[in-house]
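Asker: just a sequence and a predicted model for now, questions to come.
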Amino acid sequence: MRRERPRIVVTSVIGGRVKQSSLTGGGQYIGGNVKLSGLRCGKGDHWLYLGKDVHQRQRVGEVLGLEKLWPLEDRLHRVASTLRQPFLDFVAMAGEGQRDAIAWRSSAIAWKSWGASDLFLLVCYLRVGIDVIQEAVSRHLSLVLIVEDPWLFEQLKGNCHAQPDIEFLRGEGLLKHKAEAAILGVARRVWWLLRMVWYGIQQKFCSGRGFSPPKTPTVALYSYPALPNICESGGWNDPVLPDLDRLLQNIGYDVIRFSDPQCWGLERQLGERVDYFRPLILYSTLSSLISALFSLLWSKKTILSHVADLDIRRLIEREWWLESGRSAVCRYKIFYQCLTAMLRSGSWRWVVFPYENQPWEKLLVQCARELGIRTAGIQHVPLSVYSLSFFLGEGESSHMPLPDVLFTSGPYAQKVFEDGGIPHERLMMCGSIRHAHLADQSSNGHATRLNSAPLTEILVGLPLDIYTTRHLLAAIASAFPQGGRQENIRFHVKAHPRRPLDINCLGFPAVEAPVSFEDALRHCGLVIFVGSTVGPEAVAWGRMALRYRPELLLNLDQSEVYGDLIPSCTDGTFRKTVLGLVRSQRNPPPVEHVKAVTDQIFAPFNRDLVTEIFRA
């Protein structure tokens, strides 16, 4: 009997749209549907979904059969490891050809952050899709590949057009998405202007005119206004750089905090603190706002179309159109103009900020450098090698506005920064100011402060990223639909402070963890985390931790330095790994091992070194 020829079918989600915030966000293709009629998998067939929407993927699985899902396991991360440096080099080269430095440094593509751009993730999807197709062809397997993003679908179609064994079903094209971005871009810019004018009026009314340029040596300290930062009697609590203002004042500087021009909501409170807090909107004018409104975007004509051997021209086009649908460039242009107006007059000596290499930070350094003012960035979060915004491509340090001094939190960050292209002479290891409690714990040899707790009580620490959160919750719901009741385990879910959620809408029974992280840890012997500092902090407190790595998202794992001290699991191994840890009654990592690793990322804060740098 003649063997039926394997069928490779690539289809896309249609009828939806790419959702993003008006300022940042890589975007997710929401809504829409997948036409699966006639695509039901037969015996030996497989399917694969490439996209971030875990619920859409689950719906596809219900039709095609979850047992037919092509296993990825850690393939995406292996691909990302291979493409990471070529991608950084691609962005570095793209920046060299840009004439408008502010437009380029304001862009999501130059930022490289997972929260601002999906470009690197989509490049990895592209590589995975091509590899899986080629593997299916070589193994004579039938495959249905569902591609969530329409731009990725068109790119994959272009890259595989010469292969006759692949059938691309008709997509919806890109014209609709370009038109939507163009309309949204105009509307969002106009709305941005109206909001900024109104916010400026309110803040200037609340702050009055009772401030003048500093006459004594002064440090400008960036602070993000939030209600928990407001203290009684006119004080300020800085959770990111605690007590740094006192250190600088003890050296002899005055300290004036400042914030992004687009930080509305606390006008009255900031107005009451105008003697030491300057919202940059106070330095805006109607003409500067209108000038920012008409800011141009970065040029896509000067950018090469390849990362390594992958043609990504459609994905570059996607970035440009998404950028055109946002008002981000307006925001960063007015930031640069207002900061220039503030720093142009007065006795400013330093500008200090928490370092993440965001667009506003690059513009801050550019502005200060033009005015002859020194800058210092302070690394305040542990790093992942996939936190691409922190790292540079080949030759990028020559034109990237880096701070004069970059304070790092420990030996690991120091090494990763150096390996990532930051010049050695700019780096200064001062220890962790934000996580000083963990650093002090480690240096004093008291890494296990908490009493033991049962491993059957499991704390789930959710990250800021909503898509990673959804993947983790979906993995738990799939592995433990009854919330672990049948297995005699219980999940305590702790939402990120900036991402509250309804404990009754998780997809499985769970209890809400206390707001205090330390209180939450007291009741739980095992902590599951993804893409946050929850894992390292839990281990430092003497708890077992489990690192979850979603198969379709890049895990910004800030616990890489811990290696095998923290076990890992994927979607496919989630249930087996969790039950294995619970039933093994495995002890937390030895105190001496935890101390050695914790010292690598949370070194004790060296106050004398910081004082010496700022006195120089």
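Answerer: All right, it came through fine.

Asker: from here on, just use CA atoms for contacts and neighbour counts.
Answerer: Noted.

Asker: hey, which helix is longest across this protein?
Answerer: Longest helix in the chain, counting residues (DSSP state H): helix 175-207.

Asker: for it, packing partners?
Answerer: If contacts are counted by 3 or more Cα pairs under 8 Å, 6 or more residues apart in numbering; DSSP states H and E, helix 175-207 sits against helix 267-271, helix 286-293, helix 313-324.

Asker: OK, contacts around residue 172?
Answerer: Contacts for residue 172 (Cα atoms under 8 Å, 6 or more residues apart in numbering) come out as 14, 15, 150.

Asker: hmm, 7 Å instead?
Answerer: Residue 172 makes contact with residue 14 under the criterion Cα atoms under 7 Å, 6 or more residues apart in numbering.

Asker: roughly how far does it sit from residue 395?
Answerer: From residue 172 over to residue 395 the distance is 40 Å, taken as Cα to Cα, to the nearest Å.

Asker: now do residue 515
Answerer: Between residue 515 and residue 395 the computed distance is 45 Å (Cα to Cα).

Asker: and the helices in the stretch 351-500 of the chain?
Answerer: Ranges of helices in the stretch 351-500 of the chain, per DSSP state H, counting those that start in this stretch, are 359-370, 411-419, 436-443, 466-479.

Asker: in CSV: these, plus mean neighbour count and distance to residue 217.
Answerer: Below are the helices of the stretch 351-500 of the chain laid out as CSV (neighbours: other Cα atoms under 10 Å; distance: least, Cα to Cα, whole Å):
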stretch, mean neighbour count, distance to residue 217
helix 359-370, 21, 15
helix 411-419, 19, 30
helix 436-443, 20, 28
helix 466-479, 20, 43
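
Asker: now for those, which one comes closest to residue 146?
Answerer: Taking Cα to Cα, helix 466-479 is the member of those nearest to residue 146, at 17.8 Å.

Asker: what's the longest strand seen in the chain in contact with?
Answerer: In the chain, with assignment by DSSP state E, the single longest strand is strand 348-355. By Cα under 7 Å, 6+ apart, the list of residues contacting strand 348-355 from outside reads 217-222, 373-380.

Asker: check it against this one:
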Amino acid sequence: MEAAFEAIREDWVSLAHDLSFTSGATLAHAPACAPNVSDMGCMMAWSRLVDHWIAENRSIGVLCDDPWMFRHLSEKRGVAAGTPPALAVVEMKLRLRGLMARTRFALSAFVAALAFRDQRRRFPNDKPCLLVYGHPRSHVNGVDAYFGPIMSRFSSLFRVISVDGGIRQARRLTASGRNASLHAWGNPWEALTKLVGAKWRPSHIAKTSRQSWLVKRSVALEGGTGHGAMARWTELCLARWFQTCRPSQVIWPWENHAWERQLVRIARRYHVSTLGYQHSVVGRHMYNYAADSNHDGMKSLPDRVLTTGATTRRELTSWGLPESRSAIGGALRLRGDAKVRWNPAGPVFVALPFDRAIAREMIAAIRVAARAGFLFVVKDHPIYRTSFAETPGIVKTEIAFEDHEKISRVLFSASTVGLEALVFGIPALRYVPAHQFAIDITPENIDVPTTGSDGLSAILASPSKPVRIDRELIFSEPMWDQWRQEIIQGVLQCHPN
């Protein structure tokens, strides 16, 4: 499955490029080739596997209860299909769910626009600003889950909290200081009139593309959420913020999602310099970083990009980002005073991913291993929580990975913690789920042992050995002089005189 997913990369990028021209594409994930939030690439990989099996000229039974995927596969020459699963009822439920989700967000945005509008006064014009998600590990004092202590380093920086975290989280992070919610620049009337119908509508390509059923599937699934309303509200708030405050530079944790590409376009319209910070990973399956899926190519990439290390910078260059537009900024959120140490007698640290289905499968797997006598310390995802109960051998923790003093191994799936473990010399295991595809976030030149539920106990029973990679390659020390240079350059670019 992973080989098939890698083989369809160019097909997905090419399709995404065409989809990026369609109405509302900036409100969707599939046109940005974002594999952690869109499974279109996963479906294309399944389709490729079926093509391969057809070419082998032998009978293989394919069990598929997905109504769109079933119809997509049944149209292939060489496939004998039965009665397709019901589609109309599923689509109707998703339409209703999407309508309710967007309405709910619209009402929330209306309230937030009124609640935070006074925060506009906090922001002087022409200042560099951070734009960040409302992360639980960020603090009102300026310490940020993505940018660490950067605000204490640069007193000219202001911080704007995006609209994703909810009103309570926004209130907590903007209670004082150089902070404000992006909601502050929202128009309450626009919240009521422009969000409920905000969704992706690629009508032409959905009818004519050879991947039409997969496009229709993504349209239905994404339209069944409130993301379109949130993305449109972000666009509206950004435009008014840039227009009224004219920040000299906006800096954000960059992953090249569709809304971020739109951010760059809006910033260019108002002559705001853009600096993207590659804060996480650039793994071999992170196709969202490919510039080729943008209908305007390099024009919707940030003016400058700072990376966490040399390897990630090299990966971005291979994805199409010109080397002249990037530099190493270092890992700002990886603390230098980490206590974590390898201890073969310690528990296994389990980092649950954002995908709750994969997280639940990992929990089921470690329950079996716990009955065999292994001890696990489980850290939930900070934002996308998965409910589970402690049982003998399985203990929940809210303590960050770097603060655990005795760890024998790290078990992860699609989580940066796996790479952090290798930096600190802790053996890591990448969990490969049995029931769905999980993206591999490791760079091309780093190989991490894999395991599934069946082989977990056997691997844990074998002696663990410390494995360490050069920190400077992935998560280098913060390059504060580079950050200072980029911020100054951003101000000069905005105000050349």
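Answerer: Cool, got the structure. All values reported here derive from a predicted model rather than from experimental measurement.

Asker: need the TM-score between these chains.
Answerer: The pair, once superposed, lands on a TM-score of 0.87 when counted by TM-score structural alignment, normalised by the length of structure 2; 488 aligned residues with a Cα RMSD of 3.0 Å.

Asker: let's have the helices of the stretch 351-500 of structure 1 in JSON lines, adding distance to residue 385 of structure 1.
Answerer: What follows is those, written out as JSON lines (distance: least, Cα to Cα, whole Å):
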{"stretch": "helix 359-370", "distance to residue 385 of structure 1": "19"}
{"stretch": "helix 411-419", "distance to residue 385 of structure 1": "8"}
{"stretch": "helix 436-443", "distance to residue 385 of structure 1": "22"}
{"stretch": "helix 466-479", "distance to residue 385 of structure 1": "17"}
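
Asker: of those, which is nearest residue 84 of structure 1?
Answerer: Distance to residue 84 of structure 1, taken as Cα to Cα, is lowest for helix 411-419 among the helices of the stretch 351-500 of structure 1, at 12.8 Å.

Asker: tell me how far the closest one lies from the chain's centre.
Answerer: Averaging C-alpha positions (Cα atoms, centre = their mean, to the nearest Å) puts helix 411-419 of structure 1 19 Å from its chain's average.

Asker: mean shift of it relative to structure 2?
Answerer: Here the mean offset of helix 411-419 of structure 1 against structure 2 after fitting is 1.0 Å, by mean Cα distance after the TM-score superposition for structure 1.

Asker: Provide the aligned range in structure 2 for that helix.
Answerer: Using TM-score structural alignment, helix 411-419 of structure 1 corresponds to residues 310-318 of structure 2.

Asker: out of the helices of the stretch 351-500 of structure 1, nearest to residue 313 of structure 1?
Answerer: Per Cα to Cα, nearest to residue 313 of structure 1 of the helices of the stretch 351-500 of structure 1: helix 359-370, 23.5 Å.

Asker: just the residues contacting that closest one, thanks.
Answerer: For helix 359-370 of structure 1, using Cα under 7 Å, 6+ apart, the contacting residues are 105, 106, 111, 332, 336, 340, 374, 375, 401, 402, 403.

Asker: ok, back up a step: which element follows the longest helix of structure 1 toward the C-terminus?
Answerer: Using DSSP states H and E, the helix or strand that follows helix 175-207 of structure 1 in sequence is strand 218-222.

Asker: next, the buried residues of that next one.
Answerer: Burial within strand 218-222 of structure 1, assessed by neighbour count using 16 or more other Cα atoms under 10 Å, is assigned to 218, 219, 220, 221, 222.

Asker: deepest in the core, which of the helices and strands packed on helix 175-207 of structure 1 is it.
Answerer: helix 313-324 (a mean of 21; mean count of other Cα atoms under 10 Å).

Asker: so residue 179 of structure 2 makes contact with residue 162?
Answerer: No: look at residue 179 of structure 2 against residue 162 with Cα atoms under 7 Å: they stay out of range, at 11.0 Å.

Asker: sec struct for residue 433 of structure 2, please.
Answerer: coil (DSSP: H, G, I helix; E, B strand; the rest coil).

Asker: just give me the match in structure 1 for it.
Answerer: Counting by TM-score structural alignment, the partner of residue 433 of structure 2 is residue 550.

Asker: distance of that match from residue 57 of structure 1?
Answerer: Distance from residue 550 of structure 1 to residue 57 of structure 1, by Cα to Cα: 13 Å.

Asker: cool, residue 391 of structure 1 as well?
Answerer: Counting by Cα to Cα, the gap from residue 391 of structure 1 to residue 57 of structure 1 is 32 Å.

Asker: neighbour count winner among those two?
Answerer: Neighbours per residue (other Cα atoms under 10 Å) separate residue 391 of structure 1 from residue 57, with residue 391 holding more: 22 against 18.

Asker: and that one, what is it in contact with?
Answerer: 417, 420, 421.
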